[in-house]
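Q: Let's see this in three dimensions:
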Amino acid sequence: MSPASTPVRTRFAPSPTGFLHLGGARTALFSWAYARHFGGTFILRVEDTDLERSTPEAVQAILDGMAWLGLTPDEGPFYQMQHMDRYREVVANMLADGTAYYCYSSPAEVDEMRERARAKGQKPRYDGTWRPEPGKTLPPIPSDRKPVVRFKSPQEGTTGWVDMVKGPITFDNSELDDLVIARPDGTPTYNFCVVVDDWDMRITHVLRGDDHVNNTPRQITILRALGAPVPEYGHVPMILGPDGEKLSKRHGAVSVMEYDRDGYLPEAMVNYLARLGWSHGDDELFSREQLVAWFDSQHLSKSAAQWDPKKLNWVNAHYIKHSDDAALARAVAPRIAARGGDTEKVDLTQVVALLKDRAETLEQLADGAMLFCGAHTPASPELATQHLTDAARTVLKDFATQAAGLEWNRAALSGLIKATLAAHGLKMPQLAIPLRVAVAGATQTPAIDAVLEILGKQTVLERLTSI
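A: The predicted model follows:
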């Protein structure tokens, strides 16, 4: 659904307690694409108030993942820890206007309240001991206890919204607790910080995982108490593993940057992630520009998406196959160097052009490129005995003699191979396999004429004459 007049402002608000996982990356992508589709603003907000678990390394991991995917924010990153004064100001105002109150109940006492509610078959919740009401006498204030601040949640009626993904959702206000919005040391809590930030940043649309559905009525009631606009909310179902269970480490990599290390292209990951919970007809492959042009909330799925490594490999293979050869060479060069390969000894652009049609990842491409960039490993004695027979050596020496005077290009080499086959009355495998064993040390390579061209005349003749 498109907003009628208000400029779209979306946000991605991760907690920096670890890497950017696949579910978070998809949420970021959907929020980014929605803002781009409507010409709006995409904001990155780092929710770093969990001081025990938030780390600078985790913040950097999130920023690295966003940068790799190309999800550049229009504003931010903003950090909640830098807004503490603003949160305290809002808490003070709420205490002053009666929408929040001090609660001196200890954690143990609150636990007892919840147990009593459970025993009665009720939803476990704070019982409102310190909630001020007309005519109510509050208990004496304990002198040795610092209070929390609780939001005075409405107790009657309902709180609901029309979810952009799930449709109408309604909660009975009687089920909503008086939420703690500030701890005894004055630090604000998660749901409160989210509300103030969404208000201050003028967020119009919130796309996030459906594990946040239960937070939404609490956030809406606080926004209304503040007289703040309420964004539209959309809660996307979780991503499941191939076995139908919640995606986790047992299914393989769940960090976005692990997929970078494993040789996936960011454009392929964006394409694949977009299809996990969103669709445009039967289109499986599309550019980032097409995604932005097509993306809206009407085609977000209500059902959980399933992670399919084979499908991701298929998408990645497509993007590798259609990548610019020079750009692909630049991307794969560090991986070859990490294997001890020398990317200067051959034309790497020519190498990737030959190999990219059969590679699903950059790692596979780098493995294949070692035929040209790595140290030569001669055929094993067993392979040589099987394929480099006296008859085969005779043919290879004839081939080498003719090749010495050849203009070294694929077309000429292909012509020489055909001429050699005709002269010796052979079929292609009877020459191609011994050639591969002699120059590559293996029976299988890409097209042999292309392999010979890339290896170069000097290298090929040296290897042929040394058998």
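Q: C-alpha from now on. contacts and neighbour counts both.
A: Noted.
Q: Flag every buried residue along stretch 347-364.
A: Across stretch 347-364, burial judged by 16 or more other CA atoms under 10 Å covers 348-349, 351-356, 359-364.
Q: Proceed likewise with the subsequent sequence, for comparison:
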Amino acid sequence: MSIVTRFAPSPTGYLHVGGARTALYSWLYAKANGGQFVLRIEDTDIERSTDEAKQAILEGMEWLGLHHDVGPIYQTDRFTRYKELIQQLLDEGKAYKCFMSVAELDAIREAQEKAGEKPRYPGTWRDRTDHPADAPYVIRFKNPLDGDVVITDHVRGEIRISNTELDDLIIQRTDGTPTYNFCVVVDDWDMGITHVVRGEDHINNTPRQINILEALGAPIPEYAHVSMILGDDGKKLSKRHGAVSVMQYRDEGYLPQAVLNYLVRLGWSHGDQEVFTVDEMVAHFSLDNISKSASAFNTEKLIWLNQHYMKSLPAEEVADALAWHFTQADVNTNNGPALTDIVAIQADRVKTLKEMADISMYFYQEYDDFDEKAAKKHLRPVARPALELVKTNLLALNEWTAENIQTAINQTAETLEVGMGKVGMPLRVAATGSGNSPALDVTLVLLDQTQVGQRIDKALEFIANRENS
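A: Purely as a prediction, here's the structure:
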């Protein structure tokens, strides 16, 4: 059997963390078994679906690298197909028109709740033929009245639900549009979906969908219902826990490799291994190894993985992602060091790419002011001799190399008979605008020699103004 999985989000918002994990598991299972991965946009809720949300889903999937083999398929393009099958069920006596008003149904449900019963449609119009002319109606599926629906779930094992627990589901609204549960069934059938991976909140839908599939004579896919993701406080993950949109993690400076690695471990494991390349995920992934326990989101673990990938991925890959953050800040990196060089000296000093970009701006643009604390401590009158001499020594270099730069700094300290810090710290503040940077030799070599001289002059002017104030 050829494996076909699908990710089927509703375009009513961004691609959230839970949806991204579901997409990843579906994608991995298809790839692990040489199958196909379908992207389906379930946009039948026309009032809540937006083009912006559709684009956000596509952008999130692209950023994560979860490329679909089929799609994107939009349910709104398939209304004719749904209507054909609804009519078929009507003709076969497997569905019926229900003329009960909303007010009538609400009154019945209220009475059921008062009696301590489960609110459900009582089947009033199931076998009636006295249909009123020109009255609004919905179409309901005739759910079997006896027997059980048995789901063999890859995560939860056997789930058995009695048909007496299920009422007759609405499959077409009064306005003629098909409902979610019916569209899903038809799509899974038409698209040959063999395995459905989705959140545990869909468990209640599954027996209803299986019954409709059987009524249509369609094959039943296998199911894997994954548990929810909790925040670190044990409550359902939401905006109060920070980023829940996948693209927000990009905006905050995380690499997609880190996010994927983190998501795959939120409920799945392979021994004690923590770090996985995508190829390793594909090689080891199995639906049967997904835990049915809820997973707690841990931002510190994600940060650790992000730092790992910033340091271990090829610098070119990290630089490509870093470039986006400079673009967002409207900083042109063409006139300055290669971004791969920035990655090489900054990757082990930061938690995120955004932080890397923020502390590297001085390589591509002039800073406006010195960091107040650093300038107060290191740009004092006592630092003037060191800055003047190190400027002379640096500008005298015929070859602007890290080794020669370090030699010039050492010679300055030796000549003035002062410690390295008395030269290095004022020079660092002059060259970068702050008191923090990588080693001076690897930092200055990425700046232009003339530019370093001009920045030292700026520091000397600051010292002069400080003396005269």
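Q: quick one on the thing from earlier: among the buried residues of stretch 347-364 of the first structure, which are in helices?
A: L348, T349, V351, V352, A353, L354, L355, L362, E363, Q364 (DSSP state H).
Q: And for stretch 353-367 of the second structure, what's in contact with it?
A: Residues outside stretch 353-367 of the second structure that contact it (CA atoms under 8 Å, 6 or more residues apart in numbering) are 251-255, 321-322, 325-326, 331-333, 335-337, 342, 346-347, 350, 432-433, 446-447.
Q: For it, give the aligned segment of the first structure as residue numbers.
A: Using TM-score structural alignment, stretch 353-367 of the second structure corresponds to residues 362-376 of the first structure.
Q: One more: stretch 172-180 of the second structure?
A: Matched against the first structure by TM-score structural alignment, stretch 172-180 of the second structure falls on residues 182-190.
Q: repeat for stretch 284-296 of the second structure
A: Per the alignment by TM-score structural alignment, stretch 284-296 of the second structure matches residues 294-306 in the first structure.
Q: what are the ranges of the helices in the stretch 51-200 of the second structure?
A: Assigned by DSSP state H, counting those that start in this stretch, the helices in the stretch 51-200 of the second structure fall at 51-64, 79-91, 102-114, 180-190.
Q: Determine which of those approaches G199 of the second structure most closely.
A: Nearest to G199 of the second structure among the helices of the stretch 51-200 of the second structure is helix 180-190 (14.5 Å), distances taken as CA to CA.
Q: same for the closest one, what does it pack against?
A: Applying 3 or more CA pairs under 8 Å, 6 or more residues apart in numbering; DSSP states H and E, one finds that helix 180-190 of the second structure makes contact with helix 79-91, strand 170-172, helix 205-216.
Q: Please identify the deepest-packed of these.
A: Ranked by mean neighbour count under mean count of other CA atoms under 10 Å, these are led by strand 170-172, which reaches a mean of 23.
Q: same for it, what does it pack against?
A: strand 138-141, helix 180-190.
Q: would you list those in a markdown table and tack on mean neighbour count and distance to M281 of the second structure?
A: Shown next, in a markdown table, are these (neighbours: other CA atoms under 10 Å; distance: least, CA to CA, whole Å):
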| stretch | mean neighbour count | distance to M281 of the second structure |
| --- | --- | --- |
| strand 138-141 | 23 | 41 |
| helix 180-190 | 19 | 25 |
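Q: pretty sure R330 of the first structure belongs to a helix, no?
A: Yes - judged by DSSP: H, G, I helix; E, B strand; the rest coil, R330 of the first structure forms part of a helix.
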